[in-house]
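# Following is a predicted model, sequence given first.
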Amino acid sequence: MGWMLFAGVIALPVAEIMVWVKMSAVIGAGATILLSVLAVLIGLSILRRQGLAVLFDARSRLEQGEMPVEAAFDGLCLSAAGFLLVLPGFLTDILAVALLLAPVRAALWIWIERNSSVVVSQTGTGPGRGAGPRSGPVIIEGDFHEVDPKAPPVDRRVDPQG
């Protein structure tokens, strides 16, 4: 798996340069540079807008009692699309445009749901009043000592100096 990641890190920039050179030959160097700058600006705009939008959507879904997992995935995909648009190159731009399309994100979400397992673990009793009503008196065990309200307060902190 590690060597595949390494190969991808090496192959992607090489492929991007090859496509960039071909695009320059087809549409001209000026248009290629303009498209690249435009893609970066759009990507930065998406990244800036997505951060808060995902947080607000997740919060509203939590208030409705829903788990915002799918909304968070949508936000992650849109943020990834913005990041890919910021990277120079047309191949990453094509992948970014695909992630911007809602049907592609939905299909990707379905694929992830089918090919992954979810484990939910919960501890504690959750909100409420506890175990419920008890029969008999409430017994609280403990030690006590009487304190004279007129006596000066006693400093019971441990002195670290000595």
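Sure, I can see it. Small disclaimer: the values here were computed from a predicted structure and weren't measured.

# contacts, neighbours, all on C-alpha from now
Fine.

# mind checking which helix or strand residue 92 is in?
helix 90-100 (DSSP states H and E).

# After the longest helix anywhere in the chain, which helix or strand is next?
Ranked by number of residues, the top helix in the chain under DSSP state H is helix 29-63. Per DSSP H and E, the first helix or strand lying C-terminal to helix 29-63 is helix 69-86.

# Included below, for side-by-side comparison, is a second structure:
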Amino acid sequence: MRFIGFIIFFIYVYFEVSFFITVANTMGVFLALICIIATSILGFSLVKSQGLKNFSIMQQKIANKQSPKNEIIKSVALLFAGFLLLIPGFLTDILGAILLIPNVQEHIVKFIVRKMPIKSTFASSQTRYQNEDIIEGEFKRKDDE
């Protein structure tokens, strides 16, 4: 049971190296290395721009007192995609690029939200008291007279 992580790691490395060798044989080693570096840089910039856009949407939803759970899940998908794009290799770059596609993110969000047992609600202290009946007035105790 302890060796499952090592086995998965070595299987990943085997597929990554064999895929790199295949690409390097068709394009050349230097061009393959440039492609890996370019996808890392391009992936980082895409994750940064989409992350900032997603962050502004989250701020708007919080300001409108809506639940930002979909955007939080998208942010985690973007973080995971950025991590995959920064790891050198073509397979991880392909998986990271797939996670950057908005339709794929929507399917991931729908799948995770369906599996979530917790429902979230946002309420500030101001809206909590607006729903109750509050009657303002003055009173005088009869004991004081």
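Good, I have the coordinates. These numbers come from a predicted model, not from an experiment.

# Now the TM-score, please.
The TM-score (TM-score structural alignment, normalised by the length of the second structure) is 0.74; 138 aligned residues with a C-alpha RMSD of 3.2 Å.

# what's in contact with the helix holding residue 92 of the first structure?
The contact list for helix 90-100 of the first structure, computed with C-alpha atoms under 8 Å, 6 or more residues apart in numbering, reads 16, 19-20, 36, 39, 77-78, 80-82, 84-85, 87, 104-105.

# Which single one of the residues you listed is nearest to residue 46 of the first structure?
Residue 46 of the first structure has its nearest neighbour among the contacts of helix 90-100 of the first structure in residue 82, at 5.2 Å by C-alpha to C-alpha.

# Quick check: nearest residue in space to that closest one, chain neighbours excluded?
Of all residues not flanking residue 82 of the first structure in the chain, residue 43 sits nearest, at 3.9 Å (C-alpha to C-alpha, 6 or more residues apart in numbering).

# what about the one you found, neighbour count?
24 (other C-alpha atoms under 10 Å).

# Next, the contact list for it, please.
81, 82, 83, 84, 85, 86.

# Tell me the spacing between the fourth one and residue 99 of the first structure.
Counting by C-alpha to C-alpha, to the nearest Å, the separation of residue 84 of the first structure from residue 99 of the first structure is 10 Å.

# Equivalent analysis for the third one, please.
Plainly put, residue 83 of the first structure is 11 Å away from residue 99 of the first structure if you go by C-alpha to C-alpha.

# re the thing from before, can you say which of the contacts of helix 90-100 of the first structure are buried?
Buried members of those, counted by 16 or more other C-alpha atoms under 10 Å: 16, 20, 36, 39, 77-78, 80-82, 84-85, 87, 105.
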